[in-house]
Structure formats: structure tokens, C-alpha cells
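K.L.:
can you look at this prediction? I've put the sequence above it.
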Amino acid sequence: MKLLTATREGQGDRDGDFCHAVEGELVFAGFVCATDRSDPDGGCGCGRAFSGLNSLRATTTALVRDLELTYDDVRMALSAHLVAAGMGPDVLGAVDFEDMLADEVDQTIRYAQVWEPGSVVGRRLDSVHLRTPAVR
């Protein structure tokens, strides 16, 4: 399955780039604070970054990779991330947590399906865009 992973590729090509995530870890679009929602180029950077599922750290570039993971693998990784980030079912309630988890898994999978493996992508709020096409 094609998924987004943290990468340092393309870092520095744009003002405000950063990569604090672990190279190769799965990432998802993550949540955007109110400050970045009104100006993704200001604030904390969450409006233009992906969140690392293991490190809980962010990067502004992600690499599309074709990985031997299933839907259930992605769901488990995202569930663990949300719990570690303090947004587990004990905080949100079981039903709200399951709804949010299902939405995040679907979005995480959908964002990577558009591009070929090896493509580097970036984020701006709810949009993921191509930064560097895959080399063929």
C-alpha cells in the first residue's frame, strides 16, 4: 500500500521547511491549531507539516513509499499515535475516538494514492501537493 513517510528530501527548497520526524517513519496530516488555520505560514508550522506516528514530531516533506502494510496495520499505528498524543478513547470517549480514527486512517491512505512511489509531497492545511515527482 502506498503511504507517506517522513523524509529530509526537499528540505530547504521552501522557506519554513523543517524535519524533526524520524526519516522513514509513517506520517499523517495531523491536526492544525487555530493560529495556523488562519495562516499556515506562521504560527507553529502544523498547518504545513505532517506528524510522525512514532516520534510525535513533524516534517514539512513526506516521501510516498509502497509498503507491505495493511489497512489494519495503519489503523493500529494511528491508534497508538492518538493515544500517545493524549487523544485516546479515555479522553474523547470510545465512539468519538473510533469515528476520528476511521476518518484519519481513510485520509492517511487516500493522501498517498495520487502519486507514484518516490514522489515528495508537502502539505498546506487540508491539501497535500506534489513537491518533487518520482524519478523514473
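P.N.:
Received, thanks.
K.L.:
could you use CA atoms for every contact and neighbour count after this?
P.N.:
Fine.
K.L.:
which residues touch stretch 101-118?
P.N.:
2-4, 27-29, 63-66, 71, 74-75, 78-79, 128, 130, 133-135 (CA atoms under 8 Å, 6 or more residues apart in numbering).
K.L.:
what's near enough to touch residue 83?
P.N.:
residue 89.
K.L.:
would you say it is within a strand?
P.N.:
No. With DSSP: H, G, I helix; E, B strand; the rest coil as the criterion, residue 83 is helix rather than part of a strand.
K.L.:
how much space separates it from residue 131?
P.N.:
As defined by CA to CA, to the nearest Å, residue 83 lies at a distance of 31 Å from residue 131.
K.L.:
same deal with residue 115?
P.N.:
Distance from residue 115 to residue 131, by CA to CA: 11 Å.
K.L.:
dropping in the other structure now:
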Amino acid sequence: MKLLVATARTQGRRKNDFHFCVEGELVWIGMVCTADEQDPDGGCGCGRAFGGLDSRRSTTTALVAEVPGFSAGDYVEAIRSSIGHQGWDPSLAEEIAHGQLELIRDWPPGTVVERRLDEFVPRPSREGDRP
């Protein structure tokens, strides 16, 4: 199954990149706080971040990866468990999982993705490349 995982690939392309997740852990696209809701480069960082499901840390880059042995139900449960422990409404897990799967549907494994609020785009593989 194709899913988003944390990656350090292409870190540093933006001066405010960060990578505090465990490399390869599943990530989710979390909510954006009021400090960042108008500016992905705001001080919080949540407007440009993906959240690690296990570490509960964040990264500004995610990788589309083929994760063997995962079903759609497993993915929903992973999200439900993590967001529930983080204090979010776990009943949102199915909607979140579906949205993320739809987002990456047309991107091949190996694509590095960045977030700019509600916009998600592939990052170029090399500096100077266009996505």
C-alpha cells in the first residue's frame, strides 16, 4: 500500500525545514493552529509540517512509500490510535486516511512531498529541478 512516511530527503531546501520524526514512520496531515493558518512559514511550523504517528514529532518532508503488509483498515487504525492519544477526535481517522490516500494516489513511490498549508506539492529531487 502506498502511504506517506517521514523522510529527511531534500531537507534544507527551505531555510525553515525541520525533521524531528523517526525516518520512515507513518505521518499524518494535522490541523493548523491560528498562528500559522495564514502563513505556512509562521513560527509554529504546523502549516508546513507532517506529524509522525509514532514519535508524535514533526517533519517538513514526507515520502510516498510502498509499505508492504498494510491494508486500508490497518492504516485507519494506525491513525485512529495515534490521534486519539494526541487528544484529537479518533472518529476522524477514516476521513483523514481516505484524504491522504487520495492526495498521493497519482504520485509514484519515491516522491518527496512538502506542505504549504492546504497545498501539497512534490519537491524536486535535486536543487534547481522543478517539481
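P.N.:
Noted; the coordinates are in hand. These numbers were taken from a predicted model, which means no experiment stands behind them.
K.L.:
any idea what the TM-score comes out to?
P.N.:
Here the TM-score for the pair of chains, by TM-score structural alignment, normalised by the length of structure 2, is 0.89; 124 aligned residues with a CA RMSD of 1.2 Å.
K.L.:
returning to what we had before: any of the contacts of stretch 101-118 of structure 1 buried? List them.
P.N.:
In the contacts of stretch 101-118 of structure 1, burial by neighbour count holds for 2-4, 27-29, 63-66, 74-75, 78-79, 128, counting by 16 or more other CA atoms under 10 Å.
K.L.:
looking at the residues you listed, which is nearest residue 49 of structure 1?
P.N.:
residue 29 (7.0 Å; CA to CA).
K.L.:
what about the longest helix in structure 1?
P.N.:
helix 94-113 (DSSP state H).
K.L.:
that one: how far from the chain's middle?
P.N.:
12 Å (CA atoms, centre = their mean, to the nearest Å).
K.L.:
stretch 114-124 of structure 2 too?
P.N.:
10 Å.
K.L.:
what does residue 103 of structure 2 correspond to in structure 1?
P.N.:
Matched by TM-score structural alignment, residue 103 of structure 2 corresponds to residue 111 in structure 1.
K.L.:
from residue 24 of structure 1, how far out is that match?
P.N.:
In terms of CA to CA, residue 111 of structure 1 sits 17 Å off from residue 24 of structure 1.
K.L.:
cool, residue 115 of structure 1 as well?
P.N.:
17 Å.
K.L.:
let's check: the centremost residue of structure 1 is which one?
P.N.:
Residue closest to the average C-alpha location in structure 1 (CA atoms, centre = their mean): residue 28, at 2.0 Å.
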